[in-house]
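Participant: Could you work out the structure for the sequence below:
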Amino acid sequence: MSIGRLRRTVVGHLLWSFLWLKWEESQSLAILLTFMNDRHTVEELQGEIGEQLRAARLRSNLSQADVAKQAGISIGAVKNLECGVGATVKTLVGVVKVLGRVQWILSLQPPVTISPMDMLRASKAKRQRAGKPRKNTGSIV
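Facilitator: You can find the predicted model right below:
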């Protein structure tokens, strides 16, 4: 294989990997937007999360036992999570980390923003010393 052909093959694989990651991110965004719809019941949302986790596990070519072992949880917990029956936050976070989908959880966190008033307050000169308490003279001017 020539150097040029090898280079084109590597670039092609990198491009496919990039496109696949972008597609998965768009799927995560679509899931998040679906969850924001108030017409879904809690059970429907649990089932959707379970289906997405199962699909991610299968794409990663991992068995339920592999995920359970790496997350430090039982196989039953993974099965319950994938069925949408219920799980603890610890179980959900563990499975999401094993599947390399921490971005799903981070996408639920709103971005930190600084208000313009906070920026203005921070730009003012800071006090260098503490002042003495004022004595109350009792006279009204």
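Participant: can we go C-alpha only for contacts and neighbour counts from here?
Facilitator: Fine.
Participant: Next, the buried residues of the helix or strand hosting residue 52.
Facilitator: Counting by DSSP states H and E, the element that carries residue 52 is helix 42-59. Neighbour counts over helix 42-59 (16 or more other Cα atoms under 10 Å) mark 46-54, 56-57 as buried.
Participant: Give me the residues contacting the very next helix or strand once past it.
Facilitator: Remark: after helix 42-59, the chain's next helix or strand is helix 64-71, criterion DSSP H and E. Helix 64-71 is contacted from outside by 57, 74-75, 77-79, 91, 94-95, 97-99, using Cα atoms under 8 Å, 6 or more residues apart in numbering.
Participant: Please generate a structure for the following sequence too, so the two can be compared:
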Amino acid sequence: MIDFRLASAAQIQAELGERLRQQRLSRSWTQRDLAMRAGIAVNAVRNLEAGGNATVLSMVKVLQVLSLVHELGEVFKPGVALSIADLERLEQPQTKRARARKS
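Facilitator: As a prediction, the model looks like this:
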């Protein structure tokens, strides 16, 4: 397993393709089975698994069929909205106090 924060785009793409492949194989499905269930071309499944270019739509359809679409909810989770008062506090310089000298 790779650390996505340190990986290149190509490495991430390859890792995701391998993970999809493992999910498919864990169900004993062929690429053709997955493609038919997802309503996409077999070449699209091949491209996804090989870390090649594929559409977001193809990825979403495959994730739906594999019952993994819920994982996407964590990807672009909305941030917490800050109030104007919170933003103003963030802009205030933080004061630092010097430590008292020991005698």
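Participant: now stretch 59-78 of the first structure: which residue numbers in the second structure?
Facilitator: Using TM-score structural alignment, stretch 59-78 of the first structure lines up with residues 26-45 of the second structure.
Participant: can you redo the buried residues of helix 42-59 of the first structure as JSON lines with distance to residue 111 of the first structure?
Facilitator: Converted to JSON lines, these look like this (distance: Cα to Cα, whole Å):
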{"residue": "46", "distance to residue 111 of the first structure": "25"}
{"residue": "47", "distance to residue 111 of the first structure": "27"}
{"residue": "48", "distance to residue 111 of the first structure": "25"}
{"residue": "49", "distance to residue 111 of the first structure": "23"}
{"residue": "50", "distance to residue 111 of the first structure": "26"}
{"residue": "51", "distance to residue 111 of the first structure": "27"}
{"residue": "52", "distance to residue 111 of the first structure": "24"}
{"residue": "53", "distance to residue 111 of the first structure": "24"}
{"residue": "54", "distance to residue 111 of the first structure": "28"}
{"residue": "56", "distance to residue 111 of the first structure": "25"}
{"residue": "57", "distance to residue 111 of the first structure": "28"}
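Participant: if we can go back for a sec, quick check, nearest of the contacts of helix 64-71 of the first structure to residue 14 of the first structure?
Facilitator: Nearest to residue 14 of the first structure among these: residue 99, at 20.6 Å, using Cα to Cα.
Participant: Nearest residue to the middle of the second structure?
Facilitator: residue 75 (4.9 Å; Cα atoms, centre = their mean).
Participant: ok, and the aligned partner of that one in the first structure, which helix or strand is that part of?
Facilitator: Correspondence of residue 75 of the second structure to the first structure, assessed by TM-score structural alignment: residue 108. For residue 108 of the first structure, there is no host helix or strand (DSSP H and E).
Participant: now do the one 3 residues further on
Facilitator: Here residue 111 of the first structure, judged by DSSP H and E, is contained in no helix and no strand.
Participant: How many residues are close by it?
Facilitator: Residues within reach of residue 111 of the first structure, counting by other Cα atoms under 10 Å, total 8.
Participant: ditto for residue 22 of the first structure
Facilitator: Residue 22 of the first structure: 12 surrounding residues under other Cα under 10 Å.
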